[in-house]
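Student: Sequence below, structure please.
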Amino acid sequence: MSNEPVTVIGLGLMGKALATAFLHAGHPTTVWNRTPGKADALAARGAVVAPTVGDAVRASSLVVVCLTDYTVVRDTLAPHRADLAGRTLVNLTSGTSAEARETAGWASDHLDGAIMAVPGVIATPEAFLLFSGSASAFERHEETLKCLGNGVYFGEDPGLASLYDVALLGVMWGTLNAFLHGAALLGAAKVDASVFAPFANQWVASVTGFVSEYAGQIDKGAYPAEDASLDTHLATMRYLVRESEAAGVDTEWPALVQTLAERARGAGHAGASYASLIEVFRGTPRSDS
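Tutor: You can find the predicted model right below:
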């Protein structure tokens, strides 16, 4: 499959990066975008610019789609579902797991995917992509898709890649919110964010150990306080809220964390580990930790 023809539909920043990676790897690449001018640079590199979506779909057995959202995907591809017969559709458009499952039957073979990278690192070891859906499609096109980054396949459920995507993004936003709040707090004491950052990075690396430990507790459904109890965490959270108030820094983020911990404590998890908060997120807090 080293020279497998590929079609890329959608040439935003990410779509351009995907098409560029396929071209660089030696794949004959056809591209289409609603605004034709966005394909000029790719055409100069050897891409074939399809005049219509139908022409783009028919040009390759592997069709990669990266559009704004699933509404645009449906509007773009719905009139050409007959052309997708016998082809593999790889949808790298962000959306919900329900939307991914809804479009799974649009092609003979379908993969839904998520890109855990920014455009600038596509085709480097830093990029990794999540896939779910047709196992035969992933096996058949894995080598071609590898030119985009490291690919991980999660199984036949086409919605799993989307679920992993939003779960991982939640980890990112939670980490970044915590860093930004901390930078604001220290900034009130005239400490530059660039001075704080190395310590934040070191601590984030340490927190990965908690993630691994708590994952085991979650899977077992038991939350022994082997490092610190929820009550111990809660006492420190109150200091963070007080320090934020004193510094004139917005308290919404630490207050939310405190509220979640207090809900877990109220459900009987005071002496349990911090992992017991998962029962709050599940909406079914238990008192038998």
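
Student: can we go C-alpha only for contacts and neighbour counts from here?
Tutor: OK.

Student: tell me the centre residue of this protein?
Tutor: Nearest residue to the geometric centre of the chain (C-alpha atoms, centre = their mean): D165, 3.0 Å.

Student: got a list of what that one touches?
Tutor: A114, I115, M116, L130 (C-alpha atoms under 8 Å, 6 or more residues apart in numbering).

Student: 7 Å instead?
Tutor: When the contact criterion is C-alpha atoms under 7 Å, 6 or more residues apart in numbering, the partners of D165 are A114.

Student: Give me the three-state assignment for it.
Tutor: helix (DSSP: H, G, I helix; E, B strand; the rest coil).

Student: which one's the longest strand in the chain?
Tutor: The longest strand of the chain (DSSP state E) is strand 109-116.

Student: Need the residues that contact that strand.
Tutor: Outside of strand 109-116, the residues that reach it under the criterion C-alpha under 7 Å, 6+ apart are 87-92, 94, 100, 104, 127-134, 137, 158, 161-162, 165.

Student: tell me what the helix or strand where F138 lies is packed against?
Tutor: Counting by DSSP states H and E, the secondary-structure element that holds F138 is helix 135-145. Counting contacts by 3 or more C-alpha pairs under 7 Å, 6 or more residues apart in numbering; DSSP states H and E, there are no secondary-structure elements packed against helix 135-145.

Student: mind checking how far that helix is from the chain centre?
Tutor: What separates the centre of helix 135-145 from the centre of its chain is 20 Å, taken as C-alpha atoms, centre = their mean, to the nearest Å.

Student: try stretch 179-192
Tutor: Stretch 179-192 has its C-alpha centroid displaced from the chain centroid by 28 Å (C-alpha atoms, centre = their mean).

Student: picking that back up, what's the first helix or strand after the longest strand of the chain?
Tutor: strand 128-133.

Student: number of nearby residues for G120?
Tutor: A count of neighbours around G120, defined by other C-alpha atoms under 10 Å, yields 12.

Student: this one as well, want them side by side:
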Amino acid sequence: MTANASAKTPVTLLGLGAMGTALARTWLAAGHPLTVWNRTASRAEPLVAEGATAAGTAAEAVAASDLVILCLLDDASVDEALKDADLTGKDLVNLTTTTPAQARERAAWATARGARYLDGGIMAVPPMIGVPEAGGYVFYSGAADLFETHAKTLAVPAGTRFVGTDAGHAALHDVALLSAMYGMFAGAAHAFALIRGEDIDPAAFAPFLTEWLTAMAGPHVTQTADQLTSGDYTTNVVSNLGMQTAGTPTFLTTAAEQGVSPELLTPYFALMRRRLTEGSPSEDLTGVVDLLRR
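Tutor: Predicted coordinates for the structure are as follows:
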């Protein structure tokens, strides 16, 4: 082991799927002594060849380092992996995808077993890990002192965003952003379906769609946040609720003419109409958020 490696925080990583393996390689490349464990032991072999130490059991892996990072399939997998491990004095960082409630329960579970706990939500895919210019990062929430202690080590694979001491907030940020992503994907799918039967090249259409979504998303998100904060949904409105709701039949008729199901649009249009009956035609679309909270 080099002097540089010995100066770096030892890390234990449980879980060597595509994401776990990508994380492991960044810590190895940065000189961190790394102990790994995976239920399918053969997945550790390439990392051992690169300098990692493979543990025979999850409990042995946990014992090897004070900083223990989990990147497993689900919350039940965390239970299974740690059932025989002594967590006393350990710093547990859980990057497993869970719900906010599961993260809070896991934090209490870890604390009862003598560990500090930090939950994480990875906003990246494996090829983005270890590539700063790719823009990936990880939300963290839970023990602030744990985050401060290991901030440099946690920043090796991707950027870090600490979002508070409520252990559930990293998972909540993660799912909220991904939910918005799927909504965007739904809109893009509908747009491509509309042109699918025409003499329009999808590759030629794609830049128009990208430019439009980029131009609209940023201002809309900022405006919605500002209005939710102020409680005034009529400030700086560009296209009001009344006007936009009146225009929705055109989208539905176009879909029918193109032989495209409107099922990705109709739920949102229904919410717009409901808000129009309860709110004001001069307000923005922000009131839809309140309807979803009921």
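
Student: Would you mind listing the buried residues in stretch 76-88 of the first structure?
Tutor: Applying a neighbour-count criterion of 16 or more other C-alpha atoms under 10 Å, one finds T76, L77, H80, R81, D83, L84, A85, R87, T88 buried in stretch 76-88 of the first structure.

Student: mind listing the helices for the stretch 151-289 of the first structure?
Tutor: Assigned by DSSP state H, counting those that start in this stretch, the stretch 151-289 of the first structure shows helices spanning 160-187, 193-220, 230-247, 252-264, 278-282.

Student: Adding distance to C147 of the first structure, write the ones you listed out as JSON lines.
Tutor: Written out in JSON lines, the entries for the helices of the stretch 151-289 of the first structure read as follows (distance: least, C-alpha to C-alpha, whole Å):
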{"stretch": "helix 160-187", "distance to C147 of the first structure": "19"}
{"stretch": "helix 193-220", "distance to C147 of the first structure": "29"}
{"stretch": "helix 230-247", "distance to C147 of the first structure": "44"}
{"stretch": "helix 252-264", "distance to C147 of the first structure": "40"}
{"stretch": "helix 278-282", "distance to C147 of the first structure": "37"}
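
Student: if we can go back for a sec, please report how far the aligned residue in the second structure for the residue nearest to the centre of the first structure lies from A189 of the second structure.
Tutor: Superposed on the second structure with TM-score structural alignment, D165 of the first structure falls opposite D174. For D174 of the second structure, the distance to A189 of the second structure (C-alpha to C-alpha, to the nearest Å) stands at 22 Å.

Student: Report the secondary structure element holding T93 of the first structure.
Tutor: Using DSSP H and E, T93 of the first structure sits in no helix or strand.

Student: Quick check: closest non-adjacent residue to it.
Tutor: Nearest non-adjacent residue to T93 of the first structure, counting by C-alpha to C-alpha, 6 or more residues apart in numbering: C66, 4.7 Å away.

Student: Tell me the counterpart of that neighbour in the second structure.
Tutor: Aligned counterpart of C66 of the first structure in the second structure: C71 (TM-score structural alignment).

Student: Same question for G12 of the first structure.
Tutor: Pairing criterion TM-score structural alignment: the partner of G12 of the first structure within the second structure is identified as G17.

Student: now the strands for the stretch 1-150 of the first structure?
Tutor: Assignment of strands within the stretch 1-150 of the first structure using DSSP state E, counting those that start in this stretch yields the ranges 6-9, 29-32, 48-49, 62-65, 88-91, 109-116, 128-133, 150-153.

Student: Identify whichever of those lies nearest to K38 of the first structure.
Tutor: Ranking the strands of the stretch 1-150 of the first structure by distance to K38 of the first structure, with C-alpha to C-alpha as the measure, places strand 29-32 first at 9.0 Å.

Student: okay, and the closest one goes to which residues in the second structure?
Tutor: The alignment of strand 29-32 of the first structure onto the second structure (TM-score structural alignment) spans residues 34-37.

Student: what residues does the matching stretch touch?
Tutor: Residues from elsewhere that reach stretch 34-37 of the second structure (C-alpha under 7 Å, 6+ apart): 10-15, 28, 44, 52-55, 57-58, 61, 64.

Student: so who does A18 of the second structure touch?
Tutor: P126.

Student: Tell me how far it lies from S179 of the second structure.
Tutor: When distance is defined by C-alpha to C-alpha, A18 of the second structure is 22 Å away from S179 of the second structure.

Student: same thing with L67 of the second structure?
Tutor: For L67 of the second structure, the distance to S179 of the second structure equals 31 Å [C-alpha to C-alpha].

Student: Compare those two (neighbour count), which wins?
Tutor: Shown here are L67 of the second structure and S179; by other C-alpha under 10 Å, L67 has more neighbours (21 against 12).

Student: mind listing what the nearest residue to that one once chain neighbours are set aside touches?
Tutor: Across the structure, with C-alpha to C-alpha, 6+ apart as the measure, the residue nearest L67 of the second structure apart from its sequence neighbours is D91 (4.9 Å). The neighbours of D91 of the second structure, taking C-alpha under 7 Å, 6+ apart as the test, are D66, L67, V68, A115, R116, Y117, L146.

Student: Go through stretch 44-57 of the first structure and flag the buried ones.
Tutor: Buried residues in stretch 44-57 of the first structure, counting neighbours by 16+ other C-alpha under 10 Å, are found at A47, V48, V49, A50, V53, G54, D55, A56, V57.

Student: can you tell me which two in these are farthest apart?
Tutor: The distance between the two most remote of those (C-alpha to C-alpha) is 16.6 Å, for A47 and G54.

Student: burial measure for A180 of the second structure, as a count.
Tutor: Residues contacting A180 of the second structure under the criterion other C-alpha under 10 Å number 11.
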